[in-house]
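[1] Coordinates for the following, if possible.
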Amino acid sequence: MPNTIGLTTSLIPCCTCGAVIAPNPSNQCASCLATVDIASMIRRGPGGGDLVVHRCRQCRKYDQTGDGKRFVHLEAEGAEMMAVLLKRIPALGKNDNHLRRAGVGGLKVVDSSFVWTEPNSMRMRVLLTLRAEVNDVAIQQRVKVEFIIQWRQCPDCTKESRQRTWQAIVQLRQKRDDSTRRGLLILELAIARNAEIRKDILSVQTKRNGFDFYFPTVDKARHFVQYLARAAPMKTRTTQAVVSEDVKNNTANVRTTIVCDMVPLCRDDLIVVQRRAKGVGLLSGRLCLVLKISSAVHLVDASPGRDADMDAICADLHAESYWKGGEDKTYRTLLSSKRLVRFVVLDLERCCDDGRGRHHADNGNRDENEQGQIYHGPKSGTSKYALADVEVARESDFGVNDETFQCVTHLGNLLQIGDIVMGYDITSTVLSSEADDNAFNSTFIMPDVILVRKVKGAVSGVINNVISDESKINLKGKTKAKSKKGEKDDERRAETEEIRGSRRKDGSQQRSGRAFGLGRHRNREFLRNKWKWIKTSLKT
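    Below is the predicted model of the structure:
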């Protein structure tokens, strides 16, 4: 049988109370280790005083850094508030000599929570669960720590009391001859939707041609100007003025003014581009429409040729090119959106500029599939548009006369027969001196009308009655007995259908010669009969 040697552990007395314990690095029992006063070390503030948190009396912000340079809004009993309070405890720092002399190391916060206090007591209490190593022995204790709230004025309120609230001002201006300020309205809405940009603005003042924005620092003002430049084309210039200076300390109070002049063009404006204009490609010496406003002005030819390319009749006008060209001398606003007139689309024929062939919409032949959107392509860019020959009439002329207009428009992909489209009526407009012959190229021909944009969801009521009168009756489900007036309506409707049938027979001839003015007498005859029917229906 093998020999076994019995192993025994030597015991030692505790150096504090004398209790017999197993040897450990501190030579103390668990009871004596628990008496190590970690709470007094945690509650000890800087210099042995109380733990203090500073708060501004006026704006109610808390001192975040402890040096009085940065004050922020903190939610009561929130996570950010707890982080600020823990930073105020010197014992939780990495280099605390008081803990090192007491033999306490590796102090960590295991858990923390707020203890409710009266809001007017100017006190805040937190309950901390701490874990530390005392002479290489790990112990854990729960300590309640109290903070005293003291008032201290923040830098922003100090400047306000000294009449030095702002250091930079941004002057946003848009100067136009008319009273239209849609460009400023768009920027105002963009600023209202962006809370991140709006938070740095101290105050806003309304001026004659724009706004004045006040900022506490120059960096915040420049960041705001960069945001404005992405929303609208503009030129900026910066000036500085010395308010006061201290020669001994080599310091000065300097206020910066940043002036932002917006390009005085708005969406749907009809402008005259002089022949000497540069930076707009083939649009020099022509009438142009403003399609969109972003960091640049997006232009399109208002009277393009049938065989023109969409990329050639579109151009971007940047702020540098506009101001370099001599402001309103090169790019002059002829008509604004206040002069737009409502037109009704009577006929539509797409130009074959992309090899897809012509698209001809026949009057009175809109089936159910064609009543929806006819375009399902890109929502932006030049590929959104297509050239088309369009025949329109003023909406106010229905039942009065049979005057119609022919034009080439870039809205070929977006229009259908019976749609309402906004445009400029050049024939009934007295043009200013900006539209003289010297401003245009020799190949430019002044159009009768210029179509600008489609009215979404709007269809002419008169056209709709002429085209789909029977379908409306079926949809409503009204079955009324035919009276004498109803019989007359049926007779007029039969005459209209007869006119439509005669027009469908020779529709191919109209399609082949419409671009050169051939076959228009047939369309005129159809329109005259249509107007007669409308006048008769209006009288009855």
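[2] When you work out contacts or count neighbours from here on, use the C-alpha atoms and nothing else.
    Fine.
[3] Tell me the buried residues in stretch 233-247?
    233-234 (16 or more other C-alpha atoms under 10 Å).
[4] same check, this time on stretch 497-506
    Buried residues in stretch 497-506, counted by 16+ other C-alpha under 10 Å: 499-500, 503-504.
[5] again, but for stretch 77-97
    By 16+ other C-alpha under 10 Å, the buried positions in stretch 77-97 come out as 82, 84-86, 88-92.
[6] quick one more, to check against the first:
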Amino acid sequence: YFQPPGTWIQCALESRELLALCLKKIKAPLSKVRLVDAGFVWTEPHSKRLKVKLTIQKEVMNGAILQQVFVVDYVVQSQMCGDCHRVEAKDFWKAVIQVRQKTLHKKTFYYLEQLILKYGMHQNTLRIKEIHDGLDFYYSSKQHAQKMVEFLQCTVPCRYKASQRLISQDIHSNTYNYKSTFSVEIVPVCKDNVVCLSPKPVQSLRNMNQICVCIRVTSAIHLIDPNTLQVADIDGSTFWSHPFNSLCHLRQLEEFIVMECSVVRDIKRTAGAGMISKKHALGEVWVQKTSEMNTDKQYFCRTHLGHLLNPGDLVLGFDLANCNLNDEHVNKMNSDRVPDVVLIKKSYDRTKRQRRRNWKLKELARERENMDTDDERQYQDFLEDLEEDEAIRKNVNIYRDSTIPVESDTDDEGAPRISLAEMLEDLHISQDATGGEGASMMT
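    Predicted coordinates:
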């Protein structure tokens, strides 16, 4: 209901708020009498009519008090608010956030989507549009857009630029109508990327090797050195001061078979070395490409996956020895410090993993500009990352998929899985706790 001069309030029928609003409409006549009682008279909810029964008193002469009861009729008229007018005129948004990431993989966007859903940051959006390299969020007010930008800065390493365009102005009342644009750029590094750090941040990271693997991207970039298991976190400000790029994209991953694997128990640490990861084990591995099984060419490397690999296992990695590394930091390094192969993760049968996956995620309702054929494969990669990394999984709401039965572990090949204790029940209003049809709600 409209409350002059420019406020809209939500009131239920026959509520105290609606009664107060009705009494304000007749405030001038009531100033001369004493209001004793007021209440609603029942009317049909769809009649667009409200009836208020009033009891008033007034002193007439010689202390005599006259009391009168009468009914005031109100007519409810439909009216469009200013925001709805702008929607119908296709001029409804006042602020837009353009989130971009210059990478070939959307893992960071899939993770960001789940964070937005978990904390309800999409509730104030007018619409969400997905394009090739990012998302556009449209808002009816600049304040909602600024709140979203602050959320993005807390969840992913990014930077932004703000601009505004004058749409109209009123020189008599000195009012202006602007449309604001926030351009947010996320760091161009995703999970499982191999990066080469510049020499300056390496010194501040306690002489960490320049060739590192990105194990996850949250509010910072989490890196691990596959040669020493040293880990480091790089925030957004540090990255933009000394930027670096990924050496290979995920489409260049190749499959290797483990020929020999031995865990390094005694890790030699230099003075002033950084923190070592306790979740990984350093291993020395001999691997061979599955595409070169008819040859005797093997590669030796150190890896942070020593706790997972055994002879005969399949593992995905990057072949840096036969790759054209077009990077300024790599070109300045000694060739003997660049490994031949960098292993990323153990490989499992994807078909079996999809068939056993008895959980699901929610998605944002958005407009899609075009569907890439590679999107489904990238989404499956993100689901596998959730199964393999508990640190990422704790920030995501995972729902049990009741349509897929829980399989036994008789044919389990060791692939990581999500336990039922970590899943939420995806209940609807028409369902009870068992997932069946619930009882009708009482009014």
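[7] Next, the TM-score between them, please.
    Overlay of the two chains. TM-score (TM-score structural alignment, normalised by the length of the second structure): 0.62; 338 aligned residues with a C-alpha RMSD of 4.4 Å.
[8] Widest-spaced pair of the buried residues of stretch 77-97 of the first structure?
    Using C-alpha to C-alpha, these span at most 15.7 Å, a distance reached by Met82 and Ala91.
[9] Gln153 of the second structure: neighbour count?
    Burial of Gln153 of the second structure is recorded as 16 neighbouring residues (other C-alpha atoms under 10 Å).
[10] Aligned against the first structure, show me the partner of it.
    Matched to the first structure by TM-score structural alignment, Gln153 of the second structure sits across from Ala229.
[11] isn't its match right up against Ala296?
    No - the criterion here is C-alpha atoms under 8 Å, and Ala229 of the first structure misses it with Ala296 at 9.3 Å.
[12] Can you tell me which of the buried residues of stretch 497-506 of the first structure is closest to Cys352 of the first structure?
    Distances from Cys352 of the first structure to these, taken by C-alpha to C-alpha, are shortest for Arg504, at 22.2 Å.
[13] aligned partner of Met262 of the first structure in the second structure?
    Per TM-score structural alignment, Met262 of the first structure is aligned with Ile186.
[14] what's the closest non-adjacent residue to that match?
    With C-alpha to C-alpha, 6 or more residues apart in numbering as the criterion, Ile186 of the second structure has its nearest non-adjacent residue at 4.3 Å, and that residue is Cys158.
[15] okay but the one you found is in contact with Pro188, surely?
    No - Cys158 of the second structure lies out of contact with Pro188 (C-alpha under 8 Å); the separation is 9.5 Å.
[16] mind listing what Ile420 of the first structure touches?
    Applying C-alpha atoms under 8 Å, 6 or more residues apart in numbering to Ile420 of the first structure gives the contacts 342-345, 454-455, 458-460.
[17] Most neighbours among the residues you listed, which one is it?
    For the contacts of Ile420 of the first structure, neighbours were counted using other C-alpha under 10 Å, and Phe343 has the most, 28 neighbours in all.
[18] does that one sit in a helix or strand, and which one?
    strand 341-350 (DSSP states H and E).
[19] what sits up against that strand?
    Residues contacting strand 341-350 of the first structure (C-alpha under 8 Å, 6+ apart): 358-363, 386-396, 412, 415-425, 460.
[20] Please pick the buried ones from those residues.
    Burial by neighbour count, judged by 16+ other C-alpha under 10 Å, picks out 360-363, 386-395, 412, 415-425, 460 from those.
[21] can you tell me which of these are in strands?
    Mapping those onto strands (DSSP state E) picks out 360-361, 388-394, 419-425.
[22] closest to Val52 of the first structure among these?
    Closest to Val52 of the first structure, out of all of those and judged by C-alpha to C-alpha, is Met422, at 67.6 Å.
[23] Nearest spatial neighbour of that closest one, chain-adjacent residues omitted?
    Of all residues not flanking Met422 of the first structure in the chain, Arg342 sits nearest, at 4.8 Å (C-alpha to C-alpha, 6+ apart).
[24] Identify the residue of the second structure aligned to that neighbour.
    Under the alignment by TM-score structural alignment, Arg342 of the first structure pairs with Glu255 in the second structure.
[25] Okay, that match and Phe382 of the second structure: tell me how far apart.
    19 Å (C-alpha to C-alpha, to the nearest Å).
[26] with the first structure superposed, average distance for the helix or strand Arg302 of the second structure falls within?
    Following DSSP H and E, one finds Arg302 of the second structure within strand 299-303. Superposed on the first structure, strand 299-303 of the second structure shows a mean distance of 2.2 Å to its aligned residues (mean C-alpha distance after the TM-score superposition for the first structure).
[27] quick one: buried residues of that strand?
    299-303.
[28] Equivalent analysis for stretch 341-357 of the second structure, please.
    341-346, 348, 353, 356-357.
[29] who touches that stretch?
    Stretch 341-357 of the second structure is contacted from outside by 192, 194, 213, 226, 255, 299-303, 305, 308-309, 313-321, 404, 406-407, 413, 415, using C-alpha under 8 Å, 6+ apart.
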